[in-house]
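J.: what shape does this take:
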Amino acid sequence: MDRYFPVIKIHGAAEDRGRQHGTLLKERIHQTVEFYQKQFQLPEEQILGIADQFRKSTMAFREDISIEIEALAKAAEVDSLWIYALNGRTELLNLNPMECTTLSFKKQSLMGQNWDWDSELEELAVILDIEKEDGHRILTMTEPGMIGKIGMNHCGVGVCLNFMTIENYQPYGVPLHVLLRTILDSKSLREAQSLITSQLPGKVGNILISNGNGEILDIELAGDEYFSIPVEDLFVHTNHFLSKIDYDLMLFPNTVGRYDRAKELLNRLDDPSIKSIKDILKDHGNGTYPICRKRFSHPWLTDDTSITVTTIVMDLKRLQFHITRGNPFDNPFTVFSLKN
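T.: Here you go, the predicted structure:
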């Protein structure tokens, strides 16, 4: 396997972007659909019924994104409802919070995270380099068929995501990954906030949004509710709620262990920098629940294997996107620039 993620460049209007995505990643999209068909562990009729609600909500919210998704599905020769299901994978996988450690250094306009998930995704994930008709450019690490995920744009707006869970969750509204793409389509943090606020209910997870001016916003999504979390100069979020959600943290030792270890490392920092954020994300000092995960037993995955698929660090001031394929302890960072 190559040490670097493929970079897939798409450009133009929504239909053009979708067609390019579906054509260039056709085989990977089919593999990704097959992967999630196993992971969702729901009857196909139920999955596609939820996906149809995602389709209707997305069309009402962002017609251009619906056009992009439909063109993507057509080019990849996949039922478009499965593409909506992929973009709603976070909602459909509301299971056990064992994905991802996110960090931000507010004054330095740095943010980054580990994306911990099934080892199969290390071979499937890609970097999308998107240029829209107006010249707006996005770099995002994503899964084939998903229109956006963790990433940043040329305006210095970046976004990270943490998977979380609540009891008795029923998804509604647009898929979370459509909101991530909307953030990446935004020219400022305030624009992103204004666009997504009406669509926050119906989802579960944590979204961290920042920009090159040191502004930062952390939002915990908890079904019908959402909470804005105060962000310190040095901030960490894993996969449990920092707000008032009441549940037994002892049920989730993995996320608490990573959070506590990251806080310990942050408290030791004298000079927050790109290097120090990378050092924390590659730490495996907590041998039971390491921040950097080479291999971990995951009870909800069908193959029982979770790893750090990628580490991403974004310098929103310098417009640099740093990324590894595989865990950052064993693999090098590649640096991309969004400067003209």
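
J.: alpha carbons only for contacts and neighbour counts from here, please
T.: Noted.

J.: can you count the residues close to the nearest residue to Glu220 once chain neighbours are set aside?
T.: Setting aside the residues directly before and after it, Glu220 is nearest to Asn206 in space (C-alpha to C-alpha, 6 or more residues apart in numbering), at 4.5 Å. Close neighbours of Asn206, defined as other C-alpha atoms under 10 Å, add up to 27.

J.: Asn267: neighbour count?
T.: Burial measure for Asn267: 10 neighbouring residues, criterion other C-alpha under 10 Å.

J.: meant to ask about Pro43
T.: Neighbours of Pro43 (other C-alpha under 10 Å): 10.

J.: quick one: it from Leu301, how far?
T.: If you measure Pro43 against Leu301 using C-alpha to C-alpha, to the nearest Å, the figure is 17 Å.

J.: and what of Glu68?
T.: 30 Å.

J.: mind checking which of those two has more residues around it?
T.: Between Glu68 and Leu301, counted using other C-alpha under 10 Å, Glu68 has the larger neighbour count: 21 against 15.

J.: isn't that one up against Gly18?
T.: Yes: the pair formed by Glu68 and Gly18 meets the contact definition of C-alpha atoms under 8 Å, at 4.3 Å.

J.: what secondary structure does Gly22 sit in?
T.: Taken by DSSP: H, G, I helix; E, B strand; the rest coil, the conformation at Gly22 corresponds to helix.

J.: that one: how many residues sit nearby?
T.: Each residue near Gly22 was counted by other C-alpha under 10 Å, and the total is 27.

J.: so how far is Gly88 from it?
T.: Applying C-alpha to C-alpha, the value for Gly22 to Gly88 is 18 Å.

J.: all helices for the stretch 101-250 of the chain, in order.
T.: All helices of the stretch 101-250 of the chain, identified by DSSP state H, counting those that start in this stretch, fall at 120-124, 176-185, 189-196.

J.: buried residues in the helix or strand Ala73 falls within, which are they?
T.: Assigning secondary structure by DSSP states H and E places Ala73 in helix 63-76. Residues of helix 63-76 classed as buried under the neighbour-count rule (16 or more other C-alpha atoms under 10 Å) are Ile65, Ser66, Ile67, Glu68, Ile69, Glu70, Ala71, Leu72, Ala73, Ala75, Ala76.

J.: and this one, please, so the two structures can be compared:
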Amino acid sequence: MTALRFKEVHLKGGAAERGYQQGKALKSEIAQALAYYKALFNLPDSVLQAQLGPFRQVIEQFKPAYMEEMAAIAQGAGLSADDILLLNARSELLNNLSVSECTTVYNQPTGLLAQNWDWSKALEPLISVLHIEQAQGPRITTLTEPGMLAKVGMNSAGLAVSLNILKSATRLQGLPVHLFLRAVLECESLAQVKALLKTVAVGKASHVLVADAQGEFLSIEFAADKHYLLASDHHGIVIHSNHYLADTQLNTQEAFPSTYERYRRAAEILSYDRSDRGVQSVLLDQSEGLASICRPYSPSALANFGEVGTVFSVLMKPAKKTISIRPGCKADTPFYQLQL
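T.: Predicted structure coming up:
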């Protein structure tokens, strides 16, 4: 059986060059993603543009090159710079949207970081793998939505990163988490990632796990104006879905659907098999129906969202600099591997 593969795009040069290359290469995909999210927001463009102001200011203060890269993506795709900023800030703008979401496992003894990304079926054919070569800094491979600067991925320095969305009662206006992920992937050590937390930790509601090639990691819960660092269990395992672990009082709002079921099921599987095969079986588990870790696509209750399910699964081994990818939620779809 021929493995299904996501489109791969190679980007190199300065920020403007890389941005234009992505915009041109993914012009159709970016337009489709933008149309999808605008329908999901269901707000006038003027209202959306007004909400982008604080993000623009934060990004300019943090790293103007990100604004330059997003503007160049827009140019290459024939869109406005605000359109691309909207895509990159969509997690914060959609804060508290209730759909089934992601599950992450980190196996510290074997150095495997694994994740399912659950979201809209409409996005699966649009997902791209970006191979980013910068003039300075490590090479980056990231599995992401078109028009974004990064999502899940790894770099040539041996840092891998995963993402789980969380909820916050607070309006989120910090550095968008997808740009934080890009900043993490530009780091060459966990010490550099810790330094980022001193400047851009606020304004997000997410769990980000960063693992290095030596088997060390940072498991970070962002809760608007606070952040927490989590430890592994006594077996060196970290499991995260879409509820807070550091401060359970933050879960007073209705958590994402199936988050507790997925967490418990992952813990159950790993209680008797903590090998890499056990971790992979967590990502592929469909034993709980629509509450499964590998969720079959089914209609969402949200207007304009469409079907929700597992869009991709990813296994990352920083020590070996390999990323194994599995598109979609069908039981018989194999992984394929990329080597950094």
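
J.: ok so, going back, next helix or strand past the helix holding Ala73 of the first structure?
T.: Next element after helix 63-76 of the first structure (DSSP H and E): helix 80-87.

J.: and that following helix, which stretch of the second structure?
T.: When helix 80-87 of the first structure is aligned against the second structure using TM-score structural alignment, it corresponds to residues 81-88.

J.: average gap between the matching stretch and the first structure?
T.: Superposing on the first structure places stretch 81-88 of the second structure at an average distance of 0.9 Å from its equivalents, by mean C-alpha distance after the TM-score superposition for the first structure.

J.: need the residues that contact that stretch.
T.: Residues external to stretch 81-88 of the second structure that are found in contact with it (C-alpha atoms under 8 Å, 6 or more residues apart in numbering): 33-34, 37, 48-49, 52, 56, 70-75, 147-149, 176, 178-179.

J.: off-centre distance for that stretch?
T.: Centroid separation between stretch 81-88 of the second structure and its chain, computed with C-alpha atoms, centre = their mean, to the nearest Å, is 17 Å.

J.: what does His154 of the first structure align to in the second structure?
T.: Superposed on the second structure with TM-score structural alignment, His154 of the first structure falls opposite Ser156.

J.: my guess is its match contacts Pro138, does it?
T.: Yes: the pair Ser156 of the second structure / Pro138 is scored as a contact, 5.3 Å apart, by C-alpha under 8 Å.

J.: residues in the first structure aligned with the longest helix anywhere in the second structure?
T.: Ordering each helix of the second structure by length in residues (DSSP state H) puts helix 45-62 first. Applying TM-score structural alignment, one finds that helix 45-62 of the second structure aligns to the residue range 44-61 of the first structure.

J.: mean deviation, that stretch versus the second structure?
T.: With both structures laid over each other, stretch 44-61 of the first structure and its partner residues in the second structure are 1.7 Å apart on average (mean C-alpha distance after the TM-score superposition for the first structure).

J.: so what touches that stretch?
T.: Stretch 44-61 of the first structure has contacts (C-alpha under 8 Å, 6+ apart) with 37, 40, 65-66, 81-82, 84-85, 88, 92, 172-175, 178.

J.: quick revisit: can I get the helices of the stretch 101-250 of the first structure in a markdown table with distance to Lys282 of the first structure and mean neighbour count?
T.: Supplementary listing: the helices of the stretch 101-250 of the first structure in a markdown table, determined by distance: least, C-alpha to C-alpha, whole Å; neighbours: other C-alpha atoms under 10 Å:
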| stretch | distance to Lys282 of the first structure | mean neighbour count |
| --- | --- | --- |
| helix 120-124 | 16 | 18 |
| helix 176-185 | 25 | 25 |
| helix 189-196 | 28 | 17 |
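
J.: give me the nearest residue to Arg274 of the second structure, chain neighbours excluded.
T.: For Arg274 of the second structure, the closest residue by C-alpha to C-alpha, 6+ apart turns out to be Asn107, at 7.6 Å.

J.: so the one you found touches Ala211, yeah?
T.: No: at 9.9 Å, Asn107 of the second structure and Ala211 do not qualify as touching, with contact defined as C-alpha under 8 Å.

J.: overlap in contacts, the two.
T.: In the contact map built from C-alpha under 8 Å, 6+ apart, the residues linked to both Asn107 of the second structure and Ala211 are Leu113.

J.: compare these two (neighbour count), which wins?
T.: Neighbours per residue, other C-alpha under 10 Å: of Asn107 of the second structure and Ala211, the larger number sits with Ala211, 29 against 23.

J.: hmm, that one is touching Val193, no?
T.: No: Ala211 of the second structure sits out of contact with Val193 when judged by C-alpha under 8 Å, with a separation of 10.5 Å.

J.: what distance separates the start and the end of stretch 206-224 of the first structure?
T.: End-to-end distance for stretch 206-224 of the first structure, by C-alpha to C-alpha: 14 Å.

J.: that concludes my questions; thank you for your assistance.
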